[in-house]
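K.L.:
What shape does this take:
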Amino acid sequence: MRAAVLEEYQEPLAIRDVDAPDPAAEGAVIEVEACGICRSDWHGWQGDWEWLGLKPPTGQILGHEPAGKVIEVGDEVENIKEGDRVAVPFNIGDGICHQCRTGHGNTCENVLPLGFAEPVQGAFAEQLHVPTADHNAVRLPDGVSSVDMAGLGCRFMTSFHALAHRADIEAGDWVAVHGCGGVGLSAIHIADALGANVIAVDLVDEKLQKATELGAVETINASENDVPGTVKAIAAGGADVSVDALGIETTCRNSVMSLGTRGQHVQVGLSTQDEEGMVALPTDLMVMQEIEFIGSLGMPPTRYDEIFRMVDTGKLDPSAVVSETVALDDVSDRLASMNDFETMGIPVIDEFA
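P.N.:
This next block holds a predicted model:
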């Protein structure tokens, strides 16, 4: 099968033939119909996240936002069958640890990051093996497009979990989203669907325009404005919830400082080599205003049905965040464009042969 293989960091991925996977007893093989190209893939391609133990080894197939059709299952698989169309979360759980058994599979005690570790080769390929398929393969509703659902593997469901499960959003709350990439635009669309008034923050006017189309009621160009001061002016004292959807020091600190009293900062973006996970924060301000700092990772696969129900009723539309479809051969160009934050929305691979 054809796959995009990481042979050297920051160099084009090698598009070459590799062996197709066979299913483990509890696993399944899917034919990948679509896979998003995510900024997390860019981090892996850059050689980031060694400080988290997530730096992918050379020889790794990247890609962690797949949707496709099950073509083979192992002897011990009970709930997933050949012909099912599924999405796969990027945080592969074992299904049996305490976290998985209590509904928190996104923080599995033995998690394997899809596309970042040798045991779980990624989805920039014609086929993908899914371990513990009954837990990790999420059956898609009938009639939905794999391209539209590709973002569910990471960005869209990550934003949904952050806002619907981790933050306490009520109708009419002010929610500021810092960074209008794929995660940020997804967060804007979801926060709007949850009844919030959304403020979008970015450096690029085109992305801010897209944010408006997805439900932002106010936008701030961070290159031209004092971000915390402008958010506080718009939100009459500060945002109720503020999301760092990028992960650099500036957006993290701006997000915290944009909050009003008892506001909630939600950290979704992971940091780069500049920060290595360490960011200075205004802790005295956080104490005085009783500000909460909340981390949010992925989404438990057992709760995907919440997204599907909102899609079914038209409240959410993951396809609205898909910016373009490309071929497997184009993946290196799309990763390189992320060096300067040029990518808007979610580019999706839908041609693998």
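K.L.:
alpha carbons only for contacts and neighbour counts from here, please
P.N.:
Will do.
K.L.:
quick one: the helices in the stretch 151-300 of the chain?
P.N.:
Assigned by DSSP state H, counting those that start in this stretch, the stretch 151-300 of the chain shows helices spanning 155-160, 182-193, 205-213, 227-234, 249-257, 283-288.
K.L.:
what helices or strands is the longest one leaning on?
P.N.:
Read it as helix 182-193. Of the remaining helices and strands, those touching helix 182-193 by 3 or more CA pairs under 8 Å, 6 or more residues apart in numbering; DSSP states H and E are helix 155-160, strand 174-178, strand 197-202, helix 205-213, strand 216-221.
K.L.:
Next, the structure of the following sequence, for comparison with the previous one:
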Amino acid sequence: MRAVVFEQYGQPAAVRQVPDPSPSPGGVVVRVEATGLCRSDWHGWMGHDPDIVLPHVPGHELAGVVEEVGPGVTRWRAGDRVTVPFVCACGSCAECAAGQQQVCERQTQPGFTHWGSFAQYVALEHADVNLVAVPEELAYATAAGLGCRFATAFRAVVAQGRAAPGEWVAVHGCGGVGLSAVMIAAAAGARVVAVDAAPEALELARKFGAVHAVDARTASDTAQAVRELTGGGAHLSLDALGSPVTAAASVAGLRRRGRHVQVGLLPPAAGAAVLPMERVIGWELEILGSHGMAAHAYPPMMELVRSGALRPDLLVTAALPLDAAPAALAAMGTAPGRGVTIVLPQEPAAI
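P.N.:
Have a look, this model is predicted:
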């Protein structure tokens, strides 16, 4: 198969012919019809993830068709249209038994713990626990984002953040996960303040339901701007970018008893995030993490997508062939682009 491969961290990747994957006894091989280009992939390429062994194929946000199943798989067969959470759970540890597969103790992650979906085929573990059916009416390019960015934002806003109608929700960083959070929070009846340094991203945030937009290039203090726009601070604030600056600003922009959810990755290479813990104590703030969403939790989100209440298809702003993926991956560090970029590994490419 053809796949994007890198042999050194931070050095140019290339499209090469590599061996086809085979399914494990409880796993499947999926023909990748669409895969998202995510900032997490860039972190992996830069060497910020200790699980990656070189040479490596990135990519973790995918949708496609089951090509081959292992002998232990009972719920899926060749030809099924599927996506998968980026956290592939083992299904048998204590966290999985409690229904918290997104923090599985023995999780695997395509594109991190093993070769990923910037390829024509990808192997996925524990298929009966992890695969999610994709309805026929949902395009692969749309479904790919449901494996990471959109599902991650959904759980961060709805489950961890507990966004309620009429509340103020601030979203710091309006890339793919941030714009997803804006759309989901607005659909939940919240009033959204979007914060970003890119005018195009703020324009999309307004399109997807933000009532205010804060330009981080011109605002001397984004947290203060959020507090002023919301009449005292956000009830819920999310750092969807993942940087010490945006994490601290998200917490500082909360009102008393507000809730901060950290969604964007904060790898050690980015530096330590210094949070105003004196305010966390005095104002009884909540500091929460959010790490994807378990496969069994997908049905409510999928129903909202089917009904048109949520439109992840509108987030897709670019589609690239596999040969363009190496350059696009490298550019994520300085020019992440607007909306969601999808890579189409099959030829001829079709979304």
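K.L.:
re the thing from before, of the helices of the stretch 151-300 of the first structure, which approaches Leu297 of the first structure most closely?
P.N.:
Leu297 of the first structure sits nearest to helix 155-160 of all these, at 6.4 Å, using CA to CA.
K.L.:
returning to that earlier point: between the helices of the stretch 151-300 of the first structure, which one is nearest to Gly95 of the first structure?
P.N.:
Gly95 of the first structure sits nearest to helix 155-160 of all the helices of the stretch 151-300 of the first structure, at 18.7 Å, using CA to CA.
K.L.:
what's the average distance of the closest one to the second structure?
P.N.:
Once fitted to the second structure, helix 155-160 of the first structure is off its aligned match by 0.5 Å on average (mean CA distance after the TM-score superposition for the first structure).
K.L.:
would you turn the helices of the stretch 151-300 of the first structure into CSV with distance to Glu72 of the first structure and mean neighbour count?
P.N.:
Output for the helices of the stretch 151-300 of the first structure, formatted as CSV (distance: least, CA to CA, whole Å; neighbours: other CA atoms under 10 Å):
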stretch, distance to Glu72 of the first structure, mean neighbour count
helix 155-160, 26, 28
helix 182-193, 31, 28
helix 205-213, 40, 19
helix 227-234, 51, 19
helix 249-257, 43, 22
helix 283-288, 52, 13
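K.L.:
Save the ones you listed as JSON lines, and put in distance to Cys97 of the first structure too.
P.N.:
What follows is these, written out as JSON lines (distance: least, CA to CA, whole Å):
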{"stretch": "helix 155-160", "distance to Cys97 of the first structure": "21"}
{"stretch": "helix 182-193", "distance to Cys97 of the first structure": "28"}
{"stretch": "helix 205-213", "distance to Cys97 of the first structure": "39"}
{"stretch": "helix 227-234", "distance to Cys97 of the first structure": "41"}
{"stretch": "helix 249-257", "distance to Cys97 of the first structure": "32"}
{"stretch": "helix 283-288", "distance to Cys97 of the first structure": "34"}
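K.L.:
Which among those is found nearest to Gln60 of the first structure?
P.N.:
Across the helices of the stretch 151-300 of the first structure, Gln60 of the first structure has its closest neighbour in helix 155-160 (21.1 Å, CA to CA).
K.L.:
The second structure: matching residues for that closest one?
P.N.:
Using TM-score structural alignment, helix 155-160 of the first structure lines up with residues 149-154 of the second structure.
K.L.:
repeat for stretch 248-257 of the first structure
P.N.:
Mapped onto the second structure using TM-score structural alignment, stretch 248-257 of the first structure spans residues 243-252.
K.L.:
Return the distance of that stretch from the chain's centre.
P.N.:
How far stretch 243-252 of the second structure lies from its chain's middle: 19 Å, per CA atoms, centre = their mean, to the nearest Å.
K.L.:
closest to Glu249 of the first structure out of the helices and strands packed on helix 182-193 of the first structure?
P.N.:
strand 174-178 (11.5 Å).
K.L.:
what residues does the closest one touch?
P.N.:
Contact partners of strand 174-178 of the first structure, identified using CA atoms under 8 Å, 6 or more residues apart in numbering, comprise 184, 187-188, 191, 196-202, 231, 235, 238-246, 251, 254-255, 258.
K.L.:
Surely Ala4 of the first structure touches Ala14?
P.N.:
Yes. Taking contacts as CA atoms under 8 Å, Ala4 of the first structure lies within contact range of Ala14: 5.4 Å.
K.L.:
More neighbours: those two, which one.
P.N.:
Neighbour count, other CA atoms under 10 Å: between Ala4 of the first structure and Ala14, Ala4 has more, with 28 against 17.
K.L.:
Apart from its chain neighbours, what residue comes closest to the aligned residue in the second structure for that one?
P.N.:
Ala4 of the first structure maps onto Val4 in the second structure, with residues paired by TM-score structural alignment. Computed as CA to CA, 6 or more residues apart in numbering, the closest residue to Val4 of the second structure that is not its neighbour in sequence is Val15, at 4.4 Å.
K.L.:
What helix or strand is that neighbour located in?
P.N.:
Following DSSP states H and E, one finds Val15 of the second structure within strand 14-17.
K.L.:
Skip ahead from that strand and say which helix or strand is next.
P.N.:
Next element after strand 14-17 of the second structure (DSSP H and E): strand 28-37.
K.L.:
helices and strands around that next one, which ones?
P.N.:
Identification of packing neighbours for strand 28-37 of the second structure by 3+ CA pairs under 8 Å, 6+ apart yields strand 62-69, strand 121-124, helix 140-144, strand 340-344.
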